[in-house]
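S.K.: Sequence and predicted model, in that order:
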Amino acid sequence: MTIGGHLEELYGLPAFTFPGTGETTGLPEPDAVAWRIAAATYDAGNAWTEVFARFCAAVDTTRVRALIVGVWEDAYDSAPSHVIEALVAARDRLPALRAVFLGDIVFEECEISWITQGDVAPLLAGFPELEEFGVRGGQGLVFPALRHDGLRKLVVETGGLPVEVVRGVGAGELPALEHLDLWLGTSWYGADSEVADLAPILSGARLPRLRHLALRNSEIQDEVAAAVASAAVVARLDVLDLSMGTLGDDGAAALLGGQPLTHLRKLDLHHNYIGEALRQRLRETLEPAGVEVDLDQDDAERDEDDDGTVHRYVAVGE
């Protein structure tokens, strides 16, 4: 599966694409939408920073609450350092900004695992009142251990998440974080973390307010589930999301044999490879307690070799 559609909302606001070229009259109120800023095309000579400059001239940026960074020129080859620099340079003009998504790029513009990212620390440091931050693309992504007292939601979408990013998130100080969503991905596209690298996250020691944990889109989803089954952080979660990966019977059995999950509001396991017997046990164990259990398998693809070996795939790779 690829990502075929742009974000429809951010920070609870509907997404609106600022016109890359042409008329800018009749725009929505500055605080009514999440503004999507994107280079017009790869070859139109209309760079992201030029579109952003037009946006700043046309919109009362002091009221803007959410920004979605769409495709920049040469996203295959160039990190968005110029984008981050432009945003940080404009921070005094964006006092109300509370949410940023960096890299709302669909497959027709650049496949997720070919998006070139860079160091996002300057962006987070430049906006200490940011409450939501998301980034798409793991190639070249740098997320060092940092402190951010305002961040409530962090989303990292990749087809292959570098281990240093996992370790950076785990070693950071994010005392306000309530929602953490990591797409771990596959080694085919750069994922090189092991379950042990998740230990600081699963302990919850640096994440006192975490209520929604997603560790998904992983080729080691069974091992992740086994670690989660005994993780201290789970007892205070409302939502546990292990979806989009290669979760099978081993992972499902580990969840059923671990700590109780009946306190959850939702257990999301969609895109899984769990057999019917264990799927039924999950439903019978959790649904009577009021837990919403998503076991949808509709898009879970598999191949079987002549010798019977079954190959499972994460939902989003390339």
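M.R.: That came through fine.
S.K.: C-alpha from now on. contacts and neighbour counts both.
M.R.: Noted.
S.K.: Okay, strands next: where are they in the protein?
M.R.: In the chain, the strands defined using DSSP state E lie at 9-10, 13-17, 34-37, 66-69, 99-102, 132-136, 153-157, 179-185, 212-218, 239-241, 266-268, 292-294, 302-304, 310-312.
S.K.: Counting by contacts, list what the last one packs against.
M.R.: In this case it means strand 310-312. When contacts are defined as 3 or more C-alpha pairs under 8 Å, 6 or more residues apart in numbering; DSSP states H and E, strand 310-312 packs onto strand 302-304.
S.K.: Comparison target, given below:
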Amino acid sequence: MTERPSHWDEYTESYAGLPVAFSPLPEESSPPDVAAWRIHGSDWEHNDSPKRISESFDWFFEHVDTGKVTAIVIGGWEDSGDKDSGEIVARLADNADRLPGLRSLFLGAMTPEENEISWIQQSDVTPLLKAYPRLERLEVRGGNGLGFEPVRHESLRTLRFESGGLPARVVRGVGDSDLPALEHLEIWFGDENYGGDSRVTDCAAVLTGERLPALRYLGLQNCPFADDLAAALAAAPVVARLEELNLSMSAFGDAGAEALLSGQPLTHLRRLDLDHHFVGEEMMARLVAALPGVEVLLTDRQSSHGDWLYVAVGE
């Protein structure tokens, strides 16, 4: 992945390099042979579309040659602030035999205008990986009620969690999973006021990289304990094989920058992303000078409120 996703992305035009088609299509429209299918069922999105996501699934399985489908975007579902994604996960898992080519899946593509990221009710998404052993890309928005159990998956190359408050059990579940093909891992920790209860210790297995031998992009983002995390990264074995380290959207300040500068070399990185940060000008200059040839992103500098440093995405 080369794009920098945002929790405002709806994926209504393109996803996974494909144009998006909506389920259901307007009457008398012929389904395209190649598309990422967007399945949704919410009052917010389209007045002429089903209000229940189950109806959109019904149309999809009735009218689309699902054997050709490689990408699906799950948008909003009715009462997504109260009703979790369990039925959606089950519907996808139960129909895996009808989707043999599915490689990319986004679950919960809702903007804050439809439902704040911390209000989206998710569920355990592990059944998706068990049902789709050839899935290469799994992305989830919303951390409320989210579960991820340790799993071995041979094909997954991209795993992303966008959250305003990610449960620590998800972070530990990822770290305890065997993901030999995973190249891109992105975790948005979020605010403890919205369920983000992770600590540095929960990241220990990820930082060793033992179960992530192919990892080249590590995003530990939207992190309220970013300075402590930077201190752990300074000696983390996984860093040596990375091409990009992303600590953006975080409560990252001078202490974190000093920790990175005092730790293992980072000059092998292609990019160090620290956008939305609290680093002082002198320390910013030191970071850039210490990493010649590395693209160091230090835009969107924030002003602290006393000792309070904050993440970019909470509610």
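M.R.: On my side now, so go ahead. Computed from a predicted structure; not experimentally measured.
S.K.: re the thing from before, figure out which of the strands of the first structure is closest to residue 58 of the first structure.
M.R.: With C-alpha to C-alpha as the criterion, residue 58 of the first structure lies closest to strand 34-37 of those, at 12.3 Å.
S.K.: Quick one: average offset of that closest one versus the second structure, please.
M.R.: Compared with the second structure after fitting, strand 34-37 of the first structure deviates on average by 1.5 Å (mean C-alpha distance after the TM-score superposition for the first structure).
S.K.: and that strand, which stretch of the second structure?
M.R.: Using TM-score structural alignment, the residues of the second structure aligned to strand 34-37 of the first structure are 36-39.
S.K.: cool, stretch 208-217 of the first structure as well?
M.R.: Against the second structure, stretch 208-217 of the first structure falls on residues 213-222 (TM-score structural alignment).
S.K.: how far does that stretch sit from the chain's center?
M.R.: Stretch 213-222 of the second structure sits 11 Å away from the centroid of its parent chain (C-alpha atoms, centre = their mean, to the nearest Å).
S.K.: Show the end-to-end separation of that stretch, please.
M.R.: Start-to-end span of stretch 213-222 of the second structure (C-alpha to C-alpha, to the nearest Å) is 24 Å.
S.K.: With stretch 36-51 of the second structure instead?
M.R.: 21 Å.
S.K.: Then stretch 46-66 of the first structure?
M.R.: 22 Å.
S.K.: Can you give me the buried ones in it?
M.R.: 46-49, 51-52, 54-55, 59, 61-66 (16 or more other C-alpha atoms under 10 Å).
S.K.: which bit of the second structure covers stretch 131-139 of the first structure?
M.R.: Stretch 131-139 of the first structure maps onto residues 136-144 of the second structure, going by TM-score structural alignment.
S.K.: How far off centre is the matching stretch?
M.R.: On C-alpha atoms, centre = their mean, the centre of stretch 136-144 of the second structure falls 5 Å from that of its chain.
S.K.: again with stretch 143-160 of the first structure
M.R.: 9 Å.
S.K.: separation between residue 286 of the second structure and residue 299 of the second structure?
M.R.: 15 Å.
S.K.: Likewise for residue 94 of the second structure?
M.R.: 45 Å.
S.K.: Next, count neighbours for residue 167 of the first structure.
M.R.: 20 (other C-alpha atoms under 10 Å).
S.K.: That one -> the second structure?
M.R.: Across the alignment, which pairs residues by TM-score structural alignment, residue 167 of the first structure is matched by residue 172 of the second structure.
S.K.: so what's its match up against?
M.R.: 202-203, 205 (C-alpha atoms under 8 Å, 6 or more residues apart in numbering).
S.K.: and with 7 Å instead?
M.R.: 202-203 (C-alpha atoms under 7 Å, 6 or more residues apart in numbering).
S.K.: can you check residue 91 of the second structure too?
M.R.: Counting by C-alpha under 7 Å, 6+ apart, there are no residues that residue 91 of the second structure touches.
S.K.: measure the residue mapped onto it from the first structure to residue 93 of the first structure for me?
M.R.: Using TM-score structural alignment as the criterion, residue 91 of the second structure maps onto residue 86 of the first structure. Distance of residue 86 of the first structure to residue 93 of the first structure, computed by C-alpha to C-alpha: 11 Å.
S.K.: same thing with residue 76 of the first structure?
M.R.: Taken as C-alpha to C-alpha, the span from residue 76 of the first structure to residue 93 of the first structure is 30 Å.
S.K.: cool, and residue 151 of the first structure?
M.R.: In terms of C-alpha to C-alpha, residue 151 of the first structure sits 20 Å off from residue 93 of the first structure.
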